[in-house]
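**Q** My questions are about this predicted structure, shown below with the sequence.
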Amino acid sequence: MSVDVKYTTKARATGGRDGAAETLDGSLKVKLAPPKEMGGSGDGNNPEQLFAAGYAACFLGAMKAVARGEGFPKVPNDATVTATVGIGPRSEGGFGITAALEISLPGVDKAEAEKLVEAAHQVCPYSNATRGNVDVGLTVA
């Protein structure tokens, strides 16, 4: 697979899941802590929260990009994407993640919304990165 890279960013983590992470340009800095459900303090953010926020934002952007094409409805200003990301042990060993996106497109016909969501799922970089590795559920609310 070839990618014509238009932008790169760098982030550094220290201390693992119980540490900190920041972008090298200084625009983002977060304290990391495992969630209580995994034996941590929950007193910070975790990689799954960061992944969920990134995926939701990226998918909404992909819908807007696709909607510029012919035959797709305009994405309303109050559209939302809610990403649910889970983590847990895999039966094969190690850990795995799950992902589900709930998409709200107020005022858009459900059939048209589903067509737009499916097209965005083919364009979104997060969807392309997870395809074949993570089952991603898509629900149009």
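**A** Structure's in. What do you need?

**Q** C-alpha only now, for contacts and for neighbours.
**A** OK.

**Q** most centrally placed residue in the protein?
**A** In the chain, the residue lying closest to the centroid (CA atoms, centre = their mean) is residue 55, at 1.4 Å.

**Q** That one contacts residue 83, doesn't it?
**A** Yes. Residue 55 is within contact range of residue 83, at 6.8 Å (criterion: CA atoms under 8 Å).

**Q** Which other helices and strands does the lengthiest helix in the chain contact?
**A** Longest helix in the chain, counting residues (DSSP state H): helix 47-67. Judged by 3 or more CA pairs under 8 Å, 6 or more residues apart in numbering; DSSP states H and E, helix 47-67 is in contact with strand 80-89, helix 110-123, helix 125-130.

**Q** What residues of it count as buried?
**A** 47-48, 51-53, 55-56, 58-64, 66-67 (16 or more other CA atoms under 10 Å).

**Q** And for stretch 68-82?
**A** Residues of stretch 68-82 classed as buried: 72, 73, 74, 75, 80, 81, 82 (neighbour count, 16+ other CA under 10 Å).

**Q** helix or strand for the fourth one, which one?
**A** Assigned by DSSP states H and E, residue 75 falls within no helix or strand.

**Q** ok, and here's another one to check against it:
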Amino acid sequence: MPVRTSDAKWQGDLKSGKGTVHLGSGAWEGQFNFSSRFEEGKGTNPEELIAAAHAGCFSMALSGGLSGAGFTVDSISTTAKVKVEPVPGGFEITQITLITEAKVPGIDKAAFDKIAAATKEGCPVSKALKAVPIELDAKLV
């Protein structure tokens, strides 16, 4: 299996410095700074990138779980919300919420909920982030 890489460069101190993140694939790069991370400033931040990774991983894994159970998946849309808050000694990611909507003909709510809950526990990014409470809001559309 491949090893995925990305890199970040930072210049300056925490409050007035600035950084750049590059995806190893070359598909994207973005700027980040204190304001984009801990306030509402322009730019990206590590938590937003974690959210993107988690949403993508969960959607793919849910598709796999549903397909493996014999269902045909029309579409899955997932939003991940990663909350970062000040705590004694710094900042911490305190909550992740996955909000997913799936169009899966022929599945009942109970079967969907069971597969979605198993996916929340089993997708590789969820496993990597298991130190953070993860909530799931899964809906059939």
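**A** Perfect, thanks for sending it. Every value quoted in this text rests on a predicted model; they were computed, and no experiment measured them.

**Q** circling back: okay, the helices and strands packed on helix 47-67 of structure 1 in TSV with distance to residue 40 of structure 1 next?
**A** Converted to TSV, those look like this (distance: least, CA to CA, whole Å):
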stretch	distance to residue 40 of structure 1
strand 80-89	14
helix 110-123	33
helix 125-130	26
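
**Q** And the ones you listed: which comes nearest residue 30 of structure 1?
**A** Checking the helices and strands packed on helix 47-67 of structure 1 against residue 30 of structure 1 by CA to CA gives strand 80-89 as the closest, at 18.4 Å.

**Q** What helices and strands are in contact with the helix or strand following that closest one?
**A** Counting by DSSP H and E, the element after strand 80-89 of structure 1 in chain order, helix or strand, is strand 95-104. Contact here means 3+ CA pairs under 8 Å, 6+ apart; on that basis strand 95-104 of structure 1 packs against strand 80-89, strand 136-140.

**Q** What are the contacting residues of strand 95-104 of structure 1?
**A** 56, 79-90, 117, 134-141 (CA atoms under 8 Å, 6 or more residues apart in numbering).

**Q** quick one on the thing from earlier: considering the buried residues of stretch 68-82 of structure 1, which is situated nearest to residue 122 of structure 1?
**A** residue 72 (14.3 Å).

**Q** so who does that closest one touch?
**A** With contact set as CA under 8 Å, 6+ apart, residue 72 of structure 1 has these partners: 66, 112, 115, 116.

**Q** State the distance from the first one to residue 111 of structure 1.
**A** When distances are taken as CA to CA, to the nearest Å, residue 66 of structure 1 and residue 111 of structure 1 turn out to be 16 Å apart.

**Q** what's the counterpart of residue 46 of structure 2 in structure 1?
**A** Here residue 46 of structure 2 is matched to residue 47 in structure 1, going by TM-score structural alignment.

**Q** same question, residue 138 of structure 2
**A** Match for residue 138 of structure 2 (TM-score structural alignment): residue 140.

**Q** Its match and residue 114 touch, don't they?
**A** Yes. Assessed by CA under 8 Å, residue 140 of structure 1 is found in contact with residue 114 at 6.5 Å.

**Q** The two: which has the busier surroundings?
**A** Neighbours of residue 140 of structure 1 and residue 114, each counted by other CA atoms under 10 Å, are more numerous for residue 114; the result is 18 against 14.
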